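Colleague: my questions concern the predicted model and sequence given below.
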Amino acid sequence: MQFTSTPRGARLARRLTSHRLNEWGHPYASPANETVALITAELTANAVRHGHVAGRDFHLRLTEAEGILRIEVTDTRAECPLTTSTDIESESGRGLLLVAALSSKWGTTPRNGAPGKTVWAELHLHGSERGVTAIGPAHRLPHGPHR
């Protein structure tokens, strides 16, 4: 889906993600839904704040296959996100640390055929309850195509 690169667009992306997960069998109050909604909120806020190019939107892609929920947020800036920790007193700058802590793995890939990048995160699910199993330290993959 495509959203305007505004705070409203980021909020709408998070809400639509939560709604879609509910439709896919992950109820609103489930760990999977809440975790993916939070990751989506962080990635879309970064796309709006750091990936915004005037007149360009950001894209959100959500997939579920083989027990893996994957969130992809694509913007038009090629700069990769920074993951260094910030001053504990800072009011911002810890979003990707949160993404790393909540996801099974995450990373960035260059945008194919256009300027920009995709920041993605995955959650591994298990069993009939399909609860989130990998909340903890994530593994950062090197930049470049992933699959």
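Modeller: Looks like it arrived, so ask away.
Colleague: drop to CA atoms for contacts and neighbour counts, all remaining ones
Modeller: Noted.
Colleague: isn't Thr108 right next to Glu122, touching?
Modeller: No: counting by Cα atoms under 8 Å, Thr108 stays clear of Glu122, with 11.8 Å between them.
Colleague: who has more neighbours out of these two?
Modeller: When neighbours are counted by other Cα atoms under 10 Å, Glu122 comes out ahead of the other of Thr108 and Glu122, with 25 against 22.
Colleague: just give the nearest non-adjacent residue to that one, would you?
Modeller: Arg70 (4.4 Å; Cα to Cα, 6 or more residues apart in numbering).
Colleague: what does Thr35 give?
Modeller: The shortest distance from Thr35 to any non-neighbouring residue, by Cα to Cα, 6+ apart, is to Leu102 (6.9 Å).
Colleague: below is structure B, check it against A:
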Amino acid sequence: MNAENSTPTAELVQRLSATPRGARLARHLTAQQLHDWGFPHDSDLNDTARHVVAELAANAVTHGRVPGRDFELRLLLRLPEDTLRIEVSDARGDRQLRFAAADVDGDGGRGLILVTLLATTWGVTQRTVGKTVWAELALKEPKSTSCAGSRRPCPRTPAPVD
């Protein structure tokens, strides 16, 4: 089933000011909404979703900001597909996304690398005004314990202590 055409089981849509305070509120709203949907604050999904929202919202207020225009956070819980879709829309469609900084030691440009590592899939959709950057997270962990071939990093096992 195409994720863009599926019907969400639950949805949150909120417009927020395109400021650092708005980005912080987006992260807190995400944590609370997921808690209300049954994914506690200390769950892996809640933590991952907060990181993804933090990156996408920071990009929206830093690079997608148009004076006087808000950004929009949209969370879609799709239970038949076991997916959480996160969408952050801003009013700036004329700026290309930077996937990585040219200077590896620079202060920015790596947020979308983090999104790539945390999300099952992500992308950009153009709108009449602006763009929507979206990411999807699996609600359940993969059944296989092997992380070979996965886009996610393998968890590290602590070294034994003698």
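Modeller: Noted; the coordinates are in hand. In this text the structure is predicted, and so the values were computed from the model without any measurement.
Colleague: TM-score for these two?
Modeller: Scored against TM-score structural alignment, normalised by the length of the first structure, the superposed chains reach a TM-score of 0.83; 131 aligned residues with a Cα RMSD of 1.8 Å.
Colleague: related to what we said a few turns ago, how about the residue nearest to Glu122 of the first structure, what does it touch?
Modeller: For Arg70 of the first structure, the contact set (Cα atoms under 8 Å, 6 or more residues apart in numbering) comprises Arg61, Leu62, Thr63, Glu64, Trp120, Ala121, Glu122, Leu123.
Colleague: got those as JSON lines, with distance to Cys80 of the first structure and secondary structure columns?
Modeller: Formatted as JSON lines, the contacts of Arg70 of the first structure follow (distance: Cα to Cα, whole Å; DSSP: H, G, I helix; E, B strand; the rest coil):
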{"residue": "Arg61", "distance to Cys80 of the first structure": "18", "secondary structure": "strand"}
{"residue": "Leu62", "distance to Cys80 of the first structure": "20", "secondary structure": "strand"}
{"residue": "Thr63", "distance to Cys80 of the first structure": "22", "secondary structure": "strand"}
{"residue": "Glu64", "distance to Cys80 of the first structure": "25", "secondary structure": "strand"}
{"residue": "Trp120", "distance to Cys80 of the first structure": "12", "secondary structure": "strand"}
{"residue": "Ala121", "distance to Cys80 of the first structure": "14", "secondary structure": "strand"}
{"residue": "Glu122", "distance to Cys80 of the first structure": "18", "secondary structure": "strand"}
{"residue": "Leu123", "distance to Cys80 of the first structure": "21", "secondary structure": "strand"}
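Colleague: just the closest of those residues to Leu16 of the first structure, please.
Modeller: Leu62 (10.2 Å; Cα to Cα).
Colleague: biggest helix in the second structure by residues?
Modeller: In the second structure, assigned by DSSP state H, the helix with the most residues is helix 44-62.
Colleague: other SSEs contacting that helix?
Modeller: helix 20-36, strand 83-90, helix 111-118, strand 131-138 (3 or more Cα pairs under 8 Å, 6 or more residues apart in numbering; DSSP states H and E).
Colleague: now render those as TSV, adding distance to Ala58 of the second structure.
Modeller: TSV is the format used below for these (distance: least, Cα to Cα, whole Å):
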stretch	distance to Ala58 of the second structure
helix 20-36	6
strand 83-90	10
helix 111-118	9
strand 131-138	12
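Colleague: just those: most buried one?
Modeller: strand 83-90 (a mean of 24; mean count of other Cα atoms under 10 Å).
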